[in-house]
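> Need the 3D shape of this:
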Amino acid sequence: MNTTNQTNLQDREAAWAKQRRVVEQSLARRHAAERRFRGLGLSGVIFGLAMVALLFVTILAKGLPAFWQATIPVEIYFDPQIIEVEQRPGLLPGESAAQLREREMAWQTQLTMSNWNRLIENALLEFVPEAADSRAELRRLVTSGERFRLRDMVVADPSLIGKRVRLDLLADANIDVWLKGNIDRDLPDNQQQLSAKLRQWADDLYARDVIRMSFSTALFANTDSRSSLASAGLAGALAGSLYMMLIVILLAVPVGVASAIYLQEFAPRNKFTDLIEVNINNLAAVPSIIFGLLGAAVFINWFKMPLSAPIVGGLVLSLMTLPTVIIATRSALQAIPPSIRQAALGIGASKMQTIFHHVLPLALPGILTGAIIGVAQAIGETAPLLLIGMSAFVAAVPATPFDQSTALPVQIYLWQGNELRNFFEARTSAAIIVLLSVMITLNAFAIWLRKRFEKRW
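Prediction:
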């Protein structure tokens, strides 16, 4: 009997040991699977961050040098023998404003005919006196747009004639890339963009600290240019983007928030509102280029709005941003507990007071976050702007939203296709840095607003 009991006990212990091994093996497999899953997740996060870091490092490495540009500090003598122009006309007795304008235009035309290049040549000869017989070649050290800058200075202040003014002239784009090492110096002369004489002058002036790398204010203060590539800047694109962003904020955000409040809090639940909600969700997934086609068909062809104007771009981007704002606002409203509404109604508040005095203030952080993220997404869109003509070359800063303009994403698109790749590749990356800075600033502002207005309940 004792032997049988001992045998049964041994059998049970063996069964328990076997079961324990099965459980331990199962736990080991589950723990291994969990570790693999966590490892894969962490690897994915690290890989994603590494790719983002690589993108930013690449853009910064290429774009930061473009914020410094080759300049030549010179003393310009506005020689009255070269600037042969009469005294600027003033209003005569009995003369109308139109007649004065006509004489003013004739005076400016006469001023334009002056040899502004000669002023630049004379200033450069002080540093390169041996170039007296190669003035045309010497002039190529400076970008062609600087002569118009001198003319505009005299138009603004005719008293400069006969005076000496210290100016930083922009070097030509080919000189800039040569000094930065973006041109292979070992190429034969017939494959170089600059003559051997120009290359020697540029290197000598750079070694003597006559040509310097200065912070490029032209990148932010000038508009785009096709004739003077070194003078090309982002002023027009920045103004156009700011106008469009302002239109989106004034149009899409109020309409989107109001629509979301009505649909979430006041609209009856029926097939019609269900259809509206489905269409809003579908519109949020529509490719942006479709909104560009819609804008070209409606705002330009039907309403006859000006082509390539920020007002049209702002309206198109508002249509594109509207579903995002509505969905974000509804999500923020849905996140408010029903007890807030019930408590407000229980103490006698009306439906309107409940929504605007209790629910909306609590949902404000989410609403602001969604709205700003929608605006930040809109400012980076390119495809819809191309379809409404904002890819046109515009060499002016828009004074109003109805003036022709371009935008930052479109300017990036235009620069990356420029034939002078070794100069505009860095310029394009610099424009991308500016655009990313605007978008990151908007997103940081959204996070700050969320923290600032966040309330606990």
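
> hey, let's count contacts and neighbours off CA atoms from now on
Noted.

> ranges for the helices of the stretch 101-250 of the chain?
For the stretch 101-250 of the chain, applying DSSP state H, counting those that start in this stretch gives helices covering 116-125, 135-139, 146-156, 173-179, 196-207, 218-221, 235-261.

> Adding mean neighbour count and distance to residue 364 as columns, could you present those helices in a markdown table?
Below are these laid out as a markdown table (neighbours: other C-alpha atoms under 10 Å; distance: least, C-alpha to C-alpha, whole Å):
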| stretch | mean neighbour count | distance to residue 364 |
| --- | --- | --- |
| helix 116-125 | 20 | 59 |
| helix 135-139 | 18 | 60 |
| helix 146-156 | 16 | 49 |
| helix 173-179 | 23 | 50 |
| helix 196-207 | 16 | 57 |
| helix 218-221 | 18 | 35 |
| helix 235-261 | 22 | 10 |
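
> how about CSV for those, with distance to residue 12 added?
Output for the helices of the stretch 101-250 of the chain, formatted as CSV (distance: least, C-alpha to C-alpha, whole Å):
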stretch, distance to residue 12
helix 116-125, 104
helix 135-139, 102
helix 146-156, 99
helix 173-179, 86
helix 196-207, 93
helix 218-221, 85
helix 235-261, 67
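
> wait, which of those helices is closest to residue 82?
Proximity to residue 82 (C-alpha to C-alpha) singles out helix 116-125 among the helices of the stretch 101-250 of the chain, at 7.7 Å.

> contacting residues around that closest one?
74-79, 82-83, 131-132, 135, 138-139, 147-148, 150-151 (C-alpha atoms under 8 Å, 6 or more residues apart in numbering).

> Second input sequence below; structure requested for side-by-side comparison:
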Amino acid sequence: MKEQNDNYFYIPQIKRRNQKAALFKGATIMAIVFSVSFLIFFLVDLGRSGYPAFFQTYVKMEVTINEEVLENPYVAVKGKNLKIISRAWLRDIPNQVKQNPTWMNTTQEHWVLANSEVDQYVKGKESRTKPNERAYVDELKEKGLVELKFNTIFLTTGDSKIPENSGIYSSIIGTVMTIIVTMLIAFPIGVMTAIYLEEFAPDNRWTQIIEVNINNLAAIPSILFGLLGLAIFINFFGVPRSSPLVGGMTLALMCLPVIIVSSKASLKSVPASIRQAGFGLGLTKWQIVRDHVLPLAMPGIMTGSIISIAHALGETAPLIIVGMIAFVPDAATSFTDAATVLPAQIFTWAGMPEKAYLERTAAGIIVLLAVLLSMNAGAVYLRKKFERKW
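This next block holds a predicted model:
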């Protein structure tokens, strides 16, 4: 009788437990479906918005090249043609003549870069072209004189106030130089700090305070690192503003806590038996760490470091503080030249009124995502490679 009463008491609890488990499982599945749906929607919308930026409208027309044109490029074309041509292409005529001297004193047909409003109209987007200009462009399209060509300008030029002549080349160069400085500073200092704190530092109040502060630094807003970089590197040490050097040093400050924490966790995961075996063979503490503990911990250290630097690659706030959002049309040639980075370039374009900048913003995000995914894939590859090796 007592056994029956006990079963009667537990059956409702089991039912409620199963109901809660089913409810939790359903909520988890809904969350995953929602997240994946949002990601798919984001990628599809990003691709739809950014894909047109990789193509640019060109118009085939007669262009007269002579001495007068070299002094005033706007007389190279006449009439209605001038309203649909990019000012950037006209201004570049002297440089084109230097590369092609046979153009002088000739009137030839050339594929000429159209302005951004005509480009938007040809792509079927909202445009501020006038009705007569649209009719003229339609007439040229019927004659086969309008084409969408791959936009090499987007990948080979820097920023420009003329939308159809703007590109990401200078920002990519600035990004690469900034990340190089970040890696050269953050990785060795972060790993050595983690080795000291985990393997050599005594467990006392001071080291505990240091570890607590490192953990806290990993969680503070990134813009505070920008203020720190402005106060120390620019105002105190006089490092050139807007340069890859100051940007890389600022991002290195931001990466250091994450690299230290991840490296400490990787070192801690190495079994204590490895260290004990080393002591049993008469090795010193440094020999054990250098030849045995560090190689085993390297996969986790590399993964954490690459992911931290990839996160820094997408940061904008600290770089705005140190001036790397300036208008920089030319690529930097040294680490102290003025430069901008891809996230800052995207941020600048997103605030421009011209519609052509919007598709370039999406295209820049696509490039940035491709770089971030490549770095994360590299982290996974290095982790697997080191795991197989050791």
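
> on that earlier part again, and the helices of the stretch 101-250 of structure 1: which comes nearest residue 104 of structure 1?
Nearest of the helices of the stretch 101-250 of structure 1 (C-alpha to C-alpha): helix 146-156, 10.1 Å.

> Would you mind getting the angle between the closest one and helix 116-125?
With axes from the mean of the first three to the mean of the last three C-alpha atoms, to 10 degrees defining the directions, helix 146-156 of structure 1 sits at 110 degrees from helix 116-125.

> and helix 146-156 of structure 1, how far from the chain's centre?
30 Å (C-alpha atoms, centre = their mean, to the nearest Å).

> once aligned to structure 2, how far is it on average?
In the superposition against structure 2, helix 146-156 of structure 1 averages 2.6 Å from its aligned positions (mean C-alpha distance after the TM-score superposition for structure 1).

> Tell me which other helices or strands that helix touches.
helix 97-112, helix 116-125 (3 or more C-alpha pairs under 8 Å, 6 or more residues apart in numbering; DSSP states H and E).

> ok, back up a step: of all the helices of the stretch 101-250 of structure 1, which one comes closest to residue 420 of structure 1?
helix 173-179 (8.7 Å).

> matching residues in structure 2 for that closest one?
Here helix 173-179 of structure 1 aligns to structure 2 at residues 116-122, judged by TM-score structural alignment.

> how close does residue 392 of structure 1 sit to residue 230 of structure 1?
20 Å (C-alpha to C-alpha, to the nearest Å).

> if you count what's nearby, which of those two comes out ahead?
residue 230 (29 against 16; other C-alpha atoms under 10 Å).

> mind listing what that one touches?
143, 170, 171, 172, 173 are the contacts of residue 230 of structure 1 under C-alpha under 8 Å, 6+ apart.

> try it again with 7 Å
143, 170, 172, 173 (C-alpha atoms under 7 Å, 6 or more residues apart in numbering).

> The third one: what's it in contact with?
Spelled out, it's residue 172 of structure 1. 140, 141, 142, 143, 230.

> Not counting sequence-adjacent ones, nearest residue to it?
Closest residue to residue 172 of structure 1 apart from its sequence neighbours, by C-alpha to C-alpha, 6 or more residues apart in numbering: residue 143 at 4.0 Å.

> Kindly list the longest helix within structure 1.
helix 2-63 (DSSP state H).

> contact partners of the following helix or strand past that helix?
Counting by DSSP states H and E, the next helix or strand C-terminal to helix 2-63 of structure 1 is strand 68-77. By C-alpha under 7 Å, 6+ apart, the residues outside strand 68-77 of structure 1 that reach it are 119-120, 123, 162-171, 176, 210-216.

> Just give me the match in structure 2 for residue 366 of structure 1.
Match for residue 366 of structure 1 (TM-score structural alignment): residue 300.

> Go through the contacts of residue 172 of structure 1 and flag the ones preserved in structure 2.
Among the contacts of residue 172 of structure 1, the contacts conserved in structure 2 (both residues aligned by TM-score structural alignment, their matches' C-alpha atoms under 7 Å) are 141, 142, 143, 230.
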